[in-house]
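Chemist: what follows is a predicted structure for the sequence shown.
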Amino acid sequence: MLNILAAATTGAADAPPAWMGWLPIVGMIAIFWFLIIRPQMRQQKAHQAKVAGLQRGDEVVTAGGIVGKVTKVDDTYAELEIAKGVKVRAVKSTIGDVIKPGAAGAAAND
């Protein structure tokens, strides 16, 4: 009987601390933070900086794929000229990218 009690007390002493059970969960959260959440936050900040820095004359691509030249910038909207004499208003947050002046190059079928 004494041997059974001694074996039971040594088994309890060998158990890991309670915080060790949380260690894998904390590790997974850290991995998600550094691989998914943090880069996405950087992309958001870069996009917001691009949109905030819009100026008249910039060529942009909207989220819908419309390419146009900015003719007027407002707090919320940007007016884009998509063809000669054709202007549309777009919400600034839907502007996907600012095209660099030489990036468009010549059309493939010219």
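Modeler: Looks like it arrived, so ask away.
Chemist: use CA for all of it now, contacts and neighbours both
Modeler: Noted.
Chemist: return the set of buried residues in the longest helix along the chain.
Modeler: Determined from DSSP state H, the single longest helix within the chain is helix 38-52. Within helix 38-52, the residues scored as buried using 16 or more other Cα atoms under 10 Å are His47, Lys50, Val51.
Chemist: closest one of those to Ala106?
Modeler: Closest to Ala106 out of those is Lys50 (24.7 Å), distances taken as Cα to Cα.
Chemist: starting at the chain centroid, how far to the longest helix of the chain?
Modeler: The chain centre lies 7 Å from the centre of helix 38-52; the measure is Cα atoms, centre = their mean, to the nearest Å.
Chemist: here's the one I want to compare it with:
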Amino acid sequence: MQNPQLFNLLLPIALFALLWFLMIRPQQVQAKKRQEMLNSLRKGDRVITIGGIHGTILDLDPETITLRVADGVDITVQRSAIGAVRGAQKDDKSGENA
């Protein structure tokens, strides 16, 4: 009689653990990688915003980033608006010759 009761107790715990490993844990890992990417931004990095704007970082503040998107066109965006890093400006020039 104790086995069905034990099973009824362990089943929800096992389902919660499975849910955590399949859904919640990958989100935590992804959020950590994104935060590391945002913390590693430097002047000269070429980035893409979440809105699809490509630019080069001119200045960084704790909350904002100034991007040069074209000659004479600078914009300021939230640091959290950076979606991807394409690399440093120096790296892109050396990569074009390869």
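Modeler: All right, it came through fine. Please read all numbers here as calculations on a predicted model, not as lab measurements.
Chemist: could you get me the TM-score between them?
Modeler: Between these two chains, after superposing, the TM-score reads 0.81 (TM-score structural alignment, normalised by the length of structure 2); 91 aligned residues with a Cα RMSD of 1.8 Å.
Chemist: Provide the aligned range in structure 2 for the helix or strand just after the longest helix of structure 1.
Modeler: For helix 38-52 of structure 1, the following helix or strand on the C-terminal side (DSSP states H and E) is strand 59-62. Mapping strand 59-62 of structure 1 onto structure 2 (TM-score structural alignment) gives residues 46-49.
Chemist: hmm, who's touching that stretch?
Modeler: Contact with stretch 46-49 of structure 2 is made by 54-57, 81-89, as judged by Cα atoms under 8 Å, 6 or more residues apart in numbering.
Chemist: that stretch against structure 1, how far on average?
Modeler: Here stretch 46-49 of structure 2, set against structure 1 after superposition, deviates by a mean of 0.8 Å using mean Cα distance after the TM-score superposition for structure 1.
Chemist: by how much does the lengthiest helix in structure 2 deviate from structure 1 on average?
Modeler: In structure 2, with assignment by DSSP H, the single longest helix is helix 2-19. Compared with structure 1 after fitting, helix 2-19 of structure 2 deviates on average by 2.2 Å (mean Cα distance after the TM-score superposition for structure 1).
Chemist: can you give me how far the match of strand 59-62 of structure 1 is from the chain middle?
Modeler: In this view, stretch 46-49 of structure 2 has its centroid 12 Å away from the chain centroid, taken as Cα atoms, centre = their mean.
Chemist: do the same with stretch 31-42 of structure 1
Modeler: The chain centre lies 8 Å from the centre of stretch 31-42 of structure 1; the measure is Cα atoms, centre = their mean.
Chemist: among the contacts of stretch 46-49 of structure 2, which are in strands?
Modeler: Using DSSP state E, the members of those that fall in strands are His54, Gly55, Thr56, Ile57, Ile82, Gly83, Ala84, Val85, Arg86, Gly87, Ala88.
Chemist: out of these, which are buried?
Modeler: If you count burial by 16+ other Cα under 10 Å, the buried members of those come out as His54, Gly55, Thr56, Ile57, Ile82, Gly83, Ala84, Val85, Ala88.
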